[in-house]
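Engineer: Mind folding the following:
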Amino acid sequence: MRNFMMNETKVMEFILIGFSDFPDLQIPLFVFFFLTYLATLTGNVLLMTIIRVHRHLHIPMYFFLSILSLSETCYTFSIIPKMLVNLITEEKSISFTGCAVQMFFFIGFGGTNCMLLTAMGYDRCVAICKPLHYRVLMNDRVCIQLVAFATVTGFTLSLIDTYFIFTLPFCGEKEINHFFCDMAPVIQAACTENNGIKIVIFIFCIVVVFGSFLLILLSYVLIFNTILKIPSTKGKCKAFSTCASHLTVVIVHFGCASIIYLRPKSVYSLEKDTLISVTYTVMTPLLNPVVYSLRNKDVHLALRKSLGRNLCAWVR
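Structural biologist: Sure, this is the predicted structure:
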């Protein structure tokens, strides 16, 4: 706590290098990221609205999906607006406190997303493996408890990680080789090597990322085991189709997270991590509404009905 409150050099801000190595691409990158961010916000808000408006979507699977969309929206809001500002201004600094706040919300919503995907996997497992008991096992109270657990756990681990990182001593004005305050680049900016803190943070990453993925994997082992027992090919396809969208998002989400947070130190590269970070901070949040809108028949139908109704009202 002493280092955090009375840092020897009283670091007041960091410099986010981000995409400074590409000065000629600042405006094109701004346009690309801005349009992607706008599409992400529009997609997620539209998805939440459709689920809210159409009563036949008021079931646990879509309840979790709407919460995931809300979390993804907040997740991108903690990173992308600052990144967009830095792309079009000469001033690329972020205050010490601002960096800590950004990291707290980024890790918090990121961890929440991991556990929400785990809850969605559990929901699909119950729906396919225990269809007769689905309404009892996945009632409203259970769904709310799962969301509350995901949120509280995600932000509690985020608070611990952020506290440990910002107790490290930082010497003078420091450059962060990233476009936001992610854990590894900020730790690299510290004056000293503190392996103890790195181990603690790595353990928490294992708990959130790898732990969530193992639970999802277990759910799908049970799901596939049940699907294989279905006699008809049509029945198997129908059962698997209810999981396809979720499985697609899981593979992309946990694939990127594993590369960043669970890879060996020997293959660590801040430059490569920056490019991978673009995938899970900018592209993956857009994937959620796109995949569920295009691959999910119920959402697709509800979207078409809503657009058709609005078009008819506009014509009149």
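Engineer: Going by C-alpha atoms from here, please, whenever you check contacts or count neighbours.
Structural biologist: OK.
Engineer: Centre of the chain to the host helix or strand of residue 52, how far?
Structural biologist: Using DSSP states H and E, the element containing residue 52 is helix 26-53. For helix 26-53, the separation from the chain centroid amounts to 15 Å (computed by C-alpha atoms, centre = their mean, to the nearest Å).
Engineer: next up, for comparison:
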Amino acid sequence: MVDPAVNRTAARAAAATVGLGVAGLTYATVIERNAFVLRHNTVSVLEPGATPLRVLHISDLHMTPNQRLKQAWVSELDALEPDLVINTGDNLAHPNAVPAVVQALGGLLSRPGLFVFGSNDYFGPKPKNPFNYFQKDHKRVHGEPLPWQDLRAAFTERGWLDATHTVRELEVSGVRTVAAGVDDPHIGRDRYETVEGRPNPLAHLRLGLTHSPEPRVLDRFADDGYDLVLAGHTHGGQLCLPGYGALVTNCNLDRSRVKGVSSWGSTMKLHVSAGLGTSPFAPARFCCRPEATLLTLTPVSHGDATFEEAQSLPPLAAERR
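Structural biologist: Next comes the predicted model:
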């Protein structure tokens, strides 16, 4: 005969487990996914003697029209007065979200900017089996077409430059910059041969852009002598474990580089943004806050290191879908 005390203990343990699960899910879906953070990194990649450059990296907004808190937070980023804005795609999560994205970016669109698109600029999200993310080569499932042409027109009309499969040369705050980008490698749209070759050696900064940080693309940028590549897509793992980190990267990048600054090859730096949004069908983050990053690029000198700190802007009330 089973001791009633044992049954009561087992029932309490089960209830506690369920309670923790509900609390964790509530935290991930209501609190952390709206706990936007601004990260600061200092990265030494410029030619000696160049003036430091402040670059705001935004990625993976996954915007829907009703996400007012996210829109308000993003609109505050213009007060940082960055020298250059880089957007590495996945702006949309709804066919009617273009006005929301444009309004949120606001004054940032009047600053020098470069962009490439991701799969969720071209196609809407769809429900997926979450275990598929543990298979790096799982079949891609596309949703309805999204109005990426309208978004591109809005960006370019305000002065941002589309870096997709083209090489751009510009001067930003006295820093001669060469930038090249590829379309999203995650869905096989990259055509690196359209930008291959060593960039202008007179440039102070050689910048690469891609939505998904696929190693085959990063290798090509490194071989051609680029200083820094900016990417998004990974969401920083989105659901991470304390002491372990990201469970997956949703691409062929290793987990150690799932977000932040790392080295690729002997001289190139890589910055992967954990992004600001999630799919509407997986609206949760755990131990991986949504972020934008202000990169301060400085000249290379002996003994330089990369520094990182996180800054939370004033907290906002939790946002629901």
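Engineer: What TM-score do the two superposed chains give?
Structural biologist: Between these two chains, after superposing, the TM-score reads 0.26 (TM-score structural alignment, normalised by the length of the first structure); 149 aligned residues with a C-alpha RMSD of 7.0 Å.
Engineer: still on that earlier bit, packing partners of the helix holding residue 52 of the first structure?
Structural biologist: Counting contacts by 3 or more C-alpha pairs under 8 Å, 6 or more residues apart in numbering; DSSP states H and E, helix 26-53 of the first structure is packed against helix 60-77, helix 80-88, helix 284-295, helix 297-315.
Engineer: what's the angle from it to helix 60-77?
Structural biologist: If you take axes from the mean of the first three to the mean of the last three C-alpha atoms, to 10 degrees, helix 26-53 of the first structure sits at 150 degrees to helix 60-77.
Engineer: buried residues in helix 26-53 of the first structure?
Structural biologist: With burial defined by 16 or more other C-alpha atoms under 10 Å, the residues of helix 26-53 of the first structure counted as buried are 26, 29-30, 33-34, 36-37, 39-41, 43-48, 50-51.
Engineer: Which of the helices and strands packed on helix 26-53 of the first structure sits closest to residue 118 of the first structure?
Structural biologist: Among those, the nearest to residue 118 of the first structure by C-alpha to C-alpha is helix 60-77 (10.2 Å).
Engineer: who are the neighbours of the closest one, in terms of helices and strands?
Structural biologist: So helix 60-77 of the first structure, by 3+ C-alpha pairs under 8 Å, 6+ apart, packs with helix 26-53, helix 96-129, helix 140-165, helix 284-295.
Engineer: can you list contacts of the last one?
Structural biologist: When you say that, I think you mean helix 284-295 of the first structure. Residues external to helix 284-295 of the first structure that are found in contact with it (C-alpha atoms under 8 Å, 6 or more residues apart in numbering): 36-37, 39-40, 43-44, 47, 69, 72-73, 76, 244-246, 248-249, 252-253, 299-300, 303.
Engineer: rerun at 7 Å
Structural biologist: For helix 284-295 of the first structure, contacts defined as C-alpha atoms under 7 Å, 6 or more residues apart in numbering pick out 40, 43, 44, 47, 72, 245, 249, 253, 299, 300.
Engineer: can I get the residues you listed in TSV with distance to residue 224 of the first structure?
Structural biologist: Converted to TSV, the contacts of helix 284-295 of the first structure look like this (distance: C-alpha to C-alpha, whole Å):
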residue	distance to residue 224 of the first structure
40	32
43	30
44	29
47	28
72	28
245	15
249	18
253	21
299	24
300	25
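Engineer: now, the most widely separated pair of the residues you listed?
Structural biologist: 253 and 300 (22.2 Å).
Engineer: Looking at these two, which is more packed in?
Structural biologist: Neighbours of residue 253 of the first structure and residue 300, each counted by other C-alpha atoms under 10 Å, are more numerous for residue 253; the result is 23 against 15.
Engineer: gap between the more buried one and residue 108 of the first structure?
Structural biologist: 15 Å (C-alpha to C-alpha, to the nearest Å).
Engineer: before we move on, the earlier item: same list, the helices and strands packed on helix 26-53 of the first structure, but as a markdown table with distance to residue 159 of the first structure please.
Structural biologist: As requested, these are exported to a markdown table (distance: least, C-alpha to C-alpha, whole Å):
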| stretch | distance to residue 159 of the first structure |
| --- | --- |
| helix 60-77 | 15 |
| helix 80-88 | 21 |
| helix 284-295 | 23 |
| helix 297-315 | 35 |
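Engineer: Any idea which of those helices gets closest to residue 104 of the first structure?
Structural biologist: helix 60-77 (10.6 Å).
Engineer: Helices of the stretch 201-316 of the first structure, start to end?
Structural biologist: Under the criterion DSSP state H, counting those that start in this stretch, helices of the stretch 201-316 of the first structure are mapped to 211-228, 233-261, 270-278, 284-295, 297-315.
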